[in-house]
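Undergrad: turn this into a model:
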Amino acid sequence: MRTIRYLAGVVVAVIIEFTSFASIAEQKVIILGDDGYAPFSFIKNNQPQGIYVNILKEVFKKLEGYDVSFQMLPWKRSLNEIKRGTGFAVFPPYHFPKERPYMAPYSEPILLEQVIAICHNKVLKNERKKWPEDYYGLKIGTNDGFLSPGPDFFSAAEQGRLSLIEATNTRSGLRMLLARRTDCYVNAEMSIRWGLLRLRQAGLYDPGLDQLRFGAVIDAEWGYIGYTNTDNGAFPFKDDFIKKVNKIIRAMKADGSINQIIEDFFEY
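TA: Reported below is the predicted structural model:
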């Protein structure tokens, strides 16, 4: 009987030790995401959705030693968390080291996005290829905290050469454009196309009546995971995490996994 009790005690001790080891080995990590940047990252039915979400889910499946979850927030709030050092990382910022000195390093680039202006047909009656000079005098919408229109654009807005109207997300930005509160709207081309498709399905956009078309191609930007550099050592696992994640992203780009995830997303 003593032998049985002893063995039972050993088994319990081993289970406790194994559970303790597993909890130590699996570092819990929260990654912040933009909740209003469809089709790249957004919330639907209280769940993270989007192309970047699907890519990063696959990345984190392959990541050993970490239990990663998403917290989707408005973009500006996510950036504030990174700036304060209370947020570990955020997706999908573009690479703006001067404008966001609190964010470094950036991950391996994940996805190339083309940034473009979409305007009412009448606005583009005269050719407007030069950005932002050809758009002076217009009301231009873009998402709050979205820096891709460029420093010349924001400088022109401060000088009153054009009017900047910020939206909380792509849907609201396009709704303002359709309501003629803005003349043009600037965002990633894929995000604009996705947003217009959803508005059309909801009966809120009629291509024949609204007559929108694309104007200036402003830039092409890679999307990344951006990490805080103001945490004062609060995330001691950061270097190891970044190294492992970058290796996985590189492998997924090389073997075509990321392109396949994008194709699967639009088929779905």
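Undergrad: can we go C-alpha only for contacts and neighbour counts from here?
TA: OK.
Undergrad: residue boundaries of the helices in the protein?
TA: Using DSSP state H, the helices of the chain run over residues 2-25, 51-61, 75-84, 151-158, 170-178, 189-201, 207-210, 238-254, 257-267.
Undergrad: select, out of those, the one closest to residue 105.
TA: With C-alpha to C-alpha as the measure, helix 238-254 is the member of those nearest residue 105 (8.7 Å).
Undergrad: what angle do that closest one and helix 51-61 make?
TA: 110 degrees (axes from the mean of the first three to the mean of the last three C-alpha atoms, to 10 degrees).
Undergrad: what's the burial count for residue 22?
TA: 12 (other C-alpha atoms under 10 Å).
Undergrad: next one: it from residue 16, what distance?
TA: 10 Å (C-alpha to C-alpha, to the nearest Å).
Undergrad: contacting residues for the residue nearest in space to the middle of the chain?
TA: Geometric centre of the chain, nearest residue: residue 92, 2.9 Å, by C-alpha atoms, centre = their mean. Applying C-alpha atoms under 8 Å, 6 or more residues apart in numbering to residue 92 gives the contacts 33-34, 52, 223-226.
Undergrad: to compare against the first, here's the next sequence to fold:
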Amino acid sequence: MYFIMRTLVFITLLVFSFWSVAEPTKVTFYADDSYPPYSYIENGKAKGVYADIIEAISADLPDYEIELVAANWEVGKAKVESGEILGLVGAYFHAHDWPYMYPYSYPLNQETVVTVCGENTFNKETREWPVEYKGLLVGNVAGYDGWLGGEVRTEENTSYANFLEVPSAELALKMVVKDRIDCTLFEKSVFHWTFKNLRDSKQFSTTTDETPHITSIITGETVHIGYSVKALKENKFPFADDLLKKLDIKLHQMRRAGTLKEIQMQYGIE
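TA: Prediction:
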């Protein structure tokens, strides 16, 4: 009887151990739902370059099941600030002006911030930002302060351009082609993707609309997963130290192997 009891206990421990190993830890990140080709929502699911990167990493980390939720960018920032989620995918480095987000992951990508203007505002020659935009109405997408390295409405910027905050990149571009605003701040690949979609969906007319084009390259910014200061401080995710290190290692390996570039090229990003 003693031998049978020991055997049953041993089998129970084996089953419990197997179950513990087989059940991955679930973690949720957020990303922008209207920032194609990098992140967007389609049929209720997160899609785009950053979704594919997170999916590839999750598939290679058996201890974790990472879910990426596409939502309004401001909602994602608020959830990081409150500590409700561990991280926000697609963030520029903001340690200097977003006190609620730190640390940051190894870079996923580098984005290029540009100005896009209608042909009646500027011809296709390169313009100097911001001095050659004096008196113009320039759109900026809500929540994307990082496109100018910090606050959009600095004394220097507002001494030249007038700014209008708009809810999404697509709307900002539509306002340029319909001559509602002179120019808008944009990310280079997002501009090309968005303008192509406008043409393909026949929302752009070559006879009545202004043709938008890039007039200034403002800066290049690395893109990260930005983590919640509050969540880490309160130890809401006890596995965070292990996961953050593994994410950095995988991102580093993917960059060295060319995998990050391959994912971008699938979306037409050179």
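Undergrad: related to what we said a few turns ago, could you say which of the helices of structure 1 is packed most deeply?
TA: Ranked by mean neighbour count, the helices of structure 1 are led by helix 170-178 with a mean of 22 (mean count of other C-alpha atoms under 10 Å).
Undergrad: can you tell me what sits against it?
TA: So helix 170-178 of structure 1 is contacted by 36-38, 119, 141-143, 166-167, 182-185, 187, 191-192, 195-196, 199, 205, 210 (C-alpha under 8 Å, 6+ apart).
Undergrad: now the angle from that helix to helix 189-201?
TA: 70 degrees.
Undergrad: helix 170-178 of structure 1 vs structure 2, mean deviation?
TA: For helix 170-178 of structure 1, the mean deviation from structure 2 after alignment is 1.6 Å (mean C-alpha distance after the TM-score superposition for structure 1).
Undergrad: centre of the chain to that helix, how far?
TA: Taking C-alpha atoms, centre = their mean, to the nearest Å, one finds the center of helix 170-178 of structure 1 at 18 Å from the center of the full chain.
Undergrad: what of stretch 187-204 of structure 1?
TA: Relative to the mean C-alpha coordinate of its chain, stretch 187-204 of structure 1 is positioned 17 Å out (C-alpha atoms, centre = their mean).
Undergrad: and the contacts of it?
TA: Contacts for stretch 187-204 of structure 1 (C-alpha under 8 Å, 6+ apart): 37-40, 113-117, 142-143, 148, 170-171, 174, 205-206.
Undergrad: can you rerun that using 10 Å?
TA: Outside stretch 187-204 of structure 1, the residues that touch it by C-alpha atoms under 10 Å, 6 or more residues apart in numbering are 37-41, 112-118, 141-143, 146-149, 169-175, 178, 185-186, 205-207, 214, 217-221, 266.
Undergrad: filter those to the buried ones?
TA: 37-41, 113-118, 141-143, 146-149, 169-175, 178, 185-186, 205, 214, 217-218, 221 (16 or more other C-alpha atoms under 10 Å).
Undergrad: in strands, which of these appear?
TA: 37, 41, 113-118, 141-143, 185-186, 214, 217-218, 221 (DSSP state E).
Undergrad: which one in structure 2 is aligned with residue 70 of structure 1?
TA: Aligned counterpart of residue 70 of structure 1 in structure 2: residue 68 (TM-score structural alignment).
Undergrad: residue contacts, its match?
TA: For residue 68 of structure 2, the contacting residues are 27-31, 45-47, 50-52, 54-55, 87-89, by C-alpha under 10 Å, 6+ apart.
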